[in-house]
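Engineer: Got a sequence here, can you build the structure:
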Amino acid sequence: MTMKKRNNVRNIAIIAHVDHGKTTLVDKMLRFTSTMDVLQDERVMDSNDIERERGITILAKNTGVVYGDYEINIVDTPGHSDFSGEVERTLQMVEGFLLLVDSAEGVLPGTRFVLMKALQLNLKPIVLINKIDRKDADIERTESEVHDLFLDLAINESQLDFPVLYGSSKLGFVTKDPNIQTNSMEPLFEAILNHIPAPESTEDYLQLLVTNLDHSDFLGTIAIGRVFNGQINVGQQFVACKDDYVSKPMKITKIYKFKGLSKVEVEQASFGDIVAVTGFNEPVTIGTTLCQVDKPIPHDYVKIDEPTLSMYISVNDSPFCGQEGKFLTSRQIKERLEKELKTNVALRVDTSDTTDSFKISGRGQLHLGILLENMRREGFEFQVSAPEVIYKTINGIKQEPIEYLVLDVQEEHQGVVMEFLGRKKAEMKNMTHYDNGRVKIEFEVPSRGLLGFRGQFLTDTRGTGIANFSFLGYQPYKGDIITRTKGALVSMDNGSVTAYALDTLQERGTLFVAPGDKVYQGMIIGEHSRDNDLDVNPTKQKKLTNMRASGTDDAVKLDPPRKMDLETCMEWIQPDELIEVTPQSIRLRKKVLRASMRK
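Structural biologist: Prediction:
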């Protein structure tokens, strides 16, 4: 078989640490090639509500532009290592990648993580130093950090030969010389055409690797993937193959290519094309290859990294169950988790000993938190246990997941932060002092040491610290770590919270509830200032006598309650506690509600 090439096609992934400008850059590339109307809103690639609110990319996206005679397929990937399942599966579809690095923030753990994944797949690199319009941009330092990172991670020498471009996604320009600002994206497109290889095919038979799944009520399952060999036509018969599995023959009903934000229907697609296809009457999973009926030969696919964190999700059995949610039963929760498994490749779900509880495992707190937040918004009610890290035994030694943590703090906060991390068994690897009075400190720290880290870190640095971390790998168990040092204030009564009761309770600790909130026995209403749990009555009313008017209650001065969102709760809770999640509320409670039973 002779080697075939499609010189007019390029496939490229855009990778970076979170918030370094990937999604904005894709917007500008669509506008520059007139693929999309200028009037549409910014960050068009972020389609999901949570992505727009948080300004992060969770799901990998596909788009395509036409530049002159060339078709360029672009994949926008997430930068959080929690969504590495998304990164790993999308990098399989491309020949090269564009690494974006923020000129002020420099190389961060996410940069290291996504670059390592791309170089392991032997993809061709282009580097773009972004945001050079920032006042605090340090282009020389960032460029030297990028070269050091490539030296550290490259698998062969050819990966060290890459073009470096400079630009600003926000202002929509890319240049070869950082001192010359243009108003064009042309240097970027020229670099893609000159440095990213064209797709090649070695076989004549069909191989289409599925890397993403979608669903439509009219067309059923939609498989998104790349044609690696041969070609595919509407009406053609095919089989789905994965490892030893081969499906019954099925028939392609529709093929779509990606152009801008829309899918364009086509009659056929050839090797090198990234397409969406329909026509499935049997289940298909990510990592499946669509093959000719007479040649069921699956294409290799990258194994996804294993989960590092697990928690239990179960039916809500609190006294308030069923008041706010639509979906309450274990069957509904199970169906929702099974649906998630089809597209969320890094998630694992195991049924536990009881029928109404499921163990979910993922790539980190954010990965699991986003799934729970999506379920809450869809109308589910459930409760979840404290997250636990997943240990492994390798060569008879207990090993635990380790994170690579990079902190950027003011010098005066350096001591208190390092002392806190010392208690969490963190090892300092590097420290850099900057002229502006800030310090960059790099650590290797056990994943379990970072549970509850965020809130304490923001307190210690008065909200001025920046923390970034990504999964590094497994290392031998580091020993016991002190977790939360304060107990809980637990309600011993059912009813409505009164200002009178909170007035006396607020000196005992930090409150999570406000007057008028409904509480039940065993619900956690605050954090005790000491290390033990304390049972309290937040519903206590003032005794009225003819000597005192009830109006003096107005003089009560309460501190505002601490807002506990889902992720803060995941960091805060202990193994004997649960988070109750409903569409309107997030509450904390003890697993055993009655105080006498807990003793």
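Engineer: Please count neighbours and contacts with C-alpha atoms only from this point.
Structural biologist: Noted.
Engineer: ends of stretch 377-386, how far apart?
Structural biologist: The first residue of stretch 377-386 is 21 Å away from its last residue (Cα to Cα, to the nearest Å).
Engineer: what comes up buried for it?
Structural biologist: Going by neighbour count (16 or more other Cα atoms under 10 Å), the buried part of stretch 377-386 is 380-386.
Engineer: Make a markdown table from those residues and add secondary structure to it.
Structural biologist: Putting those into a markdown table (DSSP: H, G, I helix; E, B strand; the rest coil) gives the following:
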| residue | secondary structure |
| --- | --- |
| 380 | strand |
| 381 | coil |
| 382 | strand |
| 383 | strand |
| 384 | strand |
| 385 | strand |
| 386 | coil |
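Engineer: here's the other one to compare against:
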Amino acid sequence: MLTSQKRRNIGIFAHIDAGKTTTTEQMLYQSGQIRSLGNVDTGTTQTDWLEVEKARGISVTAAATELTWKDTVINIVDTPGHVDFLSEVERSLRVMDGAILIICAVEGVQPQTEVVWHALRKLNIPTLIYVNKLDRIGANPRRVMAEIQRNLTNSCVPIQFAQGYEHTFTGVTSLLMNDEHDFYEQLVEAVSEHDDSILHKFLEGEGITNDLLKEKINLLAASCDLFPILFGASNKGIGIKELMDAMVDYLPQPKGSKNAPLAGVVFKIERDKKLGRLAYVRLFEGSIQNRNTITNVTQNIEEKVTQIRKVKGNKSEDLRELQAGDIAALTGLNHVMIGDILGGTKGIPQHPHMAVPLLTVKVEWEKEGDYPAVVKAFQELVDEDPLLDLQWQQEDRELHIKVMGKIQLEILKSIMENRYQLKVGFGQPAVIYQETPRKSGEGLIRYTMPKPCWAVLRFKIEPGERGSGVIYHSVVRKEELLERYQNEVARRIPEALEQGLCGWNVVDLKITLIEGEHHVVHTHPLDFAVATPMGIMQGLSNTGTKLLEPMLNFRISVPEQFGGKVLHDLSLMRATFDSPNQFEDRMIIEGIIPLATSMEYAVQLASYTKGQGTITTNFHSYQECPEGVLATRIRRGVNPLDQSKYILSVRKALS
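Structural biologist: Predicted coordinates:
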């Protein structure tokens, strides 16, 4: 087994159709991992092995595989590019030591590219930028480099140059082997900005050896002070070996020791027909062997590992031992969830939060008898993607889920049919709004009847800054309200805020417990579980709430003759946007638009521009709705404002 001294963990990221899966397939082929090349269009690639991925030709899950190049074992995670599957991307980011960001040489920097880039920078992950599809009509490497510098970073620099482009593209040449190309001076200048020795040699006209320059690039790339740019055409296999060389040369090896206390994180859950539930784990410290019992510190439970499988596409082998720095799938962990930490937290990076489900839909099934099976299937799917956030309303026999977009619904429908042999449909997607307090106010609840019970709470509720979430604290002394009762109140606050006055989640507020009282005889801790939602809702009824709606960043590209029509449409949809930019005969418009008014616009735009107009979007933020916008959601369960009925329902005494 190779040690972590000869290992890389690398994620492949890009906007949809930039060529991630094709690039991964070429790496597997040219490294000798597979004997023949698969094809995205025919559904024969190693990392798109789900039936739905083969049928649609897109990645919908992050797929782990492995190859060996220059005596280095490289774990590669090929991630989805479509915005509907951003949750898969964010979970993969957490366990990577390095990244390859692929950018199409024709389309350039796209919205998803920017979203991933900002997440990579937040986590400080060393990144190679690979400009793909240089053989395509419209490819322009210099224009794309200018876009990268303008929209992503000034700290990027080419380490090779392309031999031609479009139909003349034949290959790439390293700048370390050709110091006469104009890119070479850019490279040396970029390195010299961070290294005085290179600057001195450059100014004095002294020769800079390839080994020295390579060493400096390695250090700067590892510290995220420099981001090397490479070129290629993955569909033809051009530039792939050079890209793998750069992965070994410029992306870091994982840290950690197999002899340290265990520390790992679960980033993916899958189900295998033969092996059952697979928990994909990145180990940052320590080691795990078959039959080991490990502690899940997130859930405070212990479970036994039955097998450790190294997954390579749709195949796997028994690894027997997982060491620090490596990634594998564990069987036997039947209760583990995505994001759970195993052992301890040392060395485990924070979880990036990029994906925000903006739509909610009702699940519908074909046959009444399918209801139990549909519930069970979606409970399993929530294990694999917690952001689905299944709402099972048993009383009404209804299921509701949250999704990123309509493509995700098509994929879920296909998965249900192929994996579970269940035919399901979905109701009309509805936008997920939020609520926030209009003003400050108080909520008081005296839960003292019917006996035995006693819980008195007074909350102060104040509006918070946009994006601040929920801030809760207590100023009540423990002598007035025992600590265990105060802890129960704190645990129930999130639940109490799930449904506000309009039925939406309440956010961006500060809640302070300013008064509390218990009874030495009549009080039970669960009294505060009952009282907290009533006190919070009483407070919200006094403050009032206002609606927040999801806003999207958008980028529209249309032929110039349609520009006036698009600008008129945007005004009607309540969009805000900058002055349009002109590129040759096309108009580019960027800005922010409400999801509620723009859900169908991509279809409309494609229709009246005859396919020549495109719109790409990604989540921006939640912002206040105009006063005339009303949106309510049917409440689940009894409203705590109807206190008598609510108490009876909680006590299971409601007939």
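Engineer: returning to that earlier point: from the buried residues of stretch 377-386 of structure 1, which is closest to residue 288 of structure 1?
Structural biologist: If you rank the buried residues of stretch 377-386 of structure 1 by distance to residue 288 of structure 1 using Cα to Cα, residue 380 comes first, at 31.0 Å.
Engineer: Might one say that that closest one is in contact with residue 331?
Structural biologist: No - in this structure residue 380 of structure 1 lies outside contact range of residue 331 using Cα atoms under 8 Å: 11.8 Å.
Engineer: How about the secondary structure of residue 421 of structure 1?
Structural biologist: For residue 421 of structure 1, the secondary-structure state derived from three-state DSSP is helix.
Engineer: for it, what are its contacts?
Structural biologist: residue 449 (Cα atoms under 8 Å, 6 or more residues apart in numbering).
Engineer: ok, now the one 5 residues further on?
Structural biologist: Neighbour list for residue 426 of structure 1: 443-446, 449 [criterion: Cα under 8 Å, 6+ apart].
Engineer: Against residue 568 of structure 2, how distant is the alignment partner in structure 2 of it?
Structural biologist: Residue mapping for residue 426 of structure 1 onto structure 2 gives residue 575, with TM-score structural alignment as the criterion. Using Cα to Cα, one obtains 10 Å as the distance from residue 575 of structure 2 to residue 568 of structure 2.
Engineer: again with residue 364 of structure 2
Structural biologist: Taking Cα to Cα as the measure, residue 364 of structure 2 and residue 568 of structure 2 are separated by 37 Å.
Engineer: Give me the neighbour count for the counterpart of residue 447 of structure 1 in structure 2.
Structural biologist: Following TM-score structural alignment, the counterpart assigned to residue 447 of structure 1 within structure 2 is residue 595. Per other Cα atoms under 10 Å, the neighbour tally for residue 595 of structure 2 reads 23.
Engineer: So residue 595 of structure 2 versus residue 626 of structure 2, what's the distance?
Structural biologist: Taking Cα to Cα as the criterion, residue 595 of structure 2 is separated from residue 626 of structure 2 by 14 Å.
Engineer: Residue 337 of structure 2 too?
Structural biologist: Remark: distance between residue 337 of structure 2 and residue 626 of structure 2 (Cα to Cα) = 39 Å.
Engineer: Looking at the two, which is more packed in?
Structural biologist: Set side by side, residue 337 of structure 2 and residue 626 show unequal neighbour counts under other Cα under 10 Å, the larger going to residue 337 at 22 against 12.
Engineer: Which residue in structure 1 aligns with the more buried one?
Structural biologist: In structure 1, the position corresponding to residue 337 of structure 2 is occupied by residue 285, as judged by TM-score structural alignment.
Engineer: so that match makes contact with residue 342?
Structural biologist: Yes - between residue 285 of structure 1 and residue 342 there is a contact at 6.4 Å, judged by Cα under 8 Å.
Engineer: So for the two, which residues contact both of them?
Structural biologist: Both residue 285 of structure 1 and residue 342 are contacted by residue 213, under the criterion Cα under 8 Å, 6+ apart.
Engineer: quick check: longest strand of structure 1.
Structural biologist: Counting by DSSP state E, the longest strand found in structure 1 is strand 397-410.
Engineer: Other residues contacting that strand?
Structural biologist: Strand 397-410 of structure 1 is touched from outside by 108-109, 308, 389-393, 437-447, 461, 464-478, with contacts defined as Cα under 8 Å, 6+ apart.
Engineer: excluding its backbone neighbours, what's nearest the counterpart of residue 432 of structure 2 in structure 1?
Structural biologist: Residue correspondence, TM-score structural alignment: residue 432 of structure 2 in this structure matches residue 389 in structure 1. With Cα to Cα, 6 or more residues apart in numbering as the measure, residue 309 is the residue that lies nearest to residue 389 of structure 1, at 4.4 Å, once sequence neighbours are left out.
Engineer: ok, now which ones touch whichever residue in structure 2 pairs up with the one you found?
Structural biologist: Under the alignment (TM-score structural alignment), residue 309 of structure 1 pairs with residue 358 in structure 2. Going by Cα under 8 Å, 6+ apart, residue 358 of structure 2 touches 402-405, 431-432, 550.
Engineer: do you know how far residue 358 of structure 2 is from residue 619 of structure 2?
Structural biologist: In this structure, residue 358 of structure 2 and residue 619 of structure 2 are 9 Å apart, going by Cα to Cα.
Engineer: what do you get for residue 516 of structure 2?
Structural biologist: Applying Cα to Cα, the value for residue 516 of structure 2 to residue 619 of structure 2 is 40 Å.
Engineer: how many neighbours does the aligned residue in structure 1 for residue 610 of structure 2 have?
Structural biologist: Using TM-score structural alignment as the criterion, the counterpart of residue 610 of structure 2 in structure 1 is residue 462. Look at residue 462 of structure 1: counted by other Cα under 10 Å, it has 11 neighbours.
Engineer: Do I have it right that residue 157 of structure 2 meets residue 186?
Structural biologist: Yes - when contacts are counted by Cα under 8 Å, residue 157 of structure 2 is listed as touching residue 186 (7.0 Å).
Engineer: Give me the distance from the one helix or strand residue 211 of structure 2 maps to to the chain's centre.
Structural biologist: Using DSSP states H and E, the secondary-structure element containing residue 211 of structure 2 is helix 210-222. In terms of Cα atoms, centre = their mean, to the nearest Å, the centre of helix 210-222 of structure 2 is found 31 Å from the chain centre.
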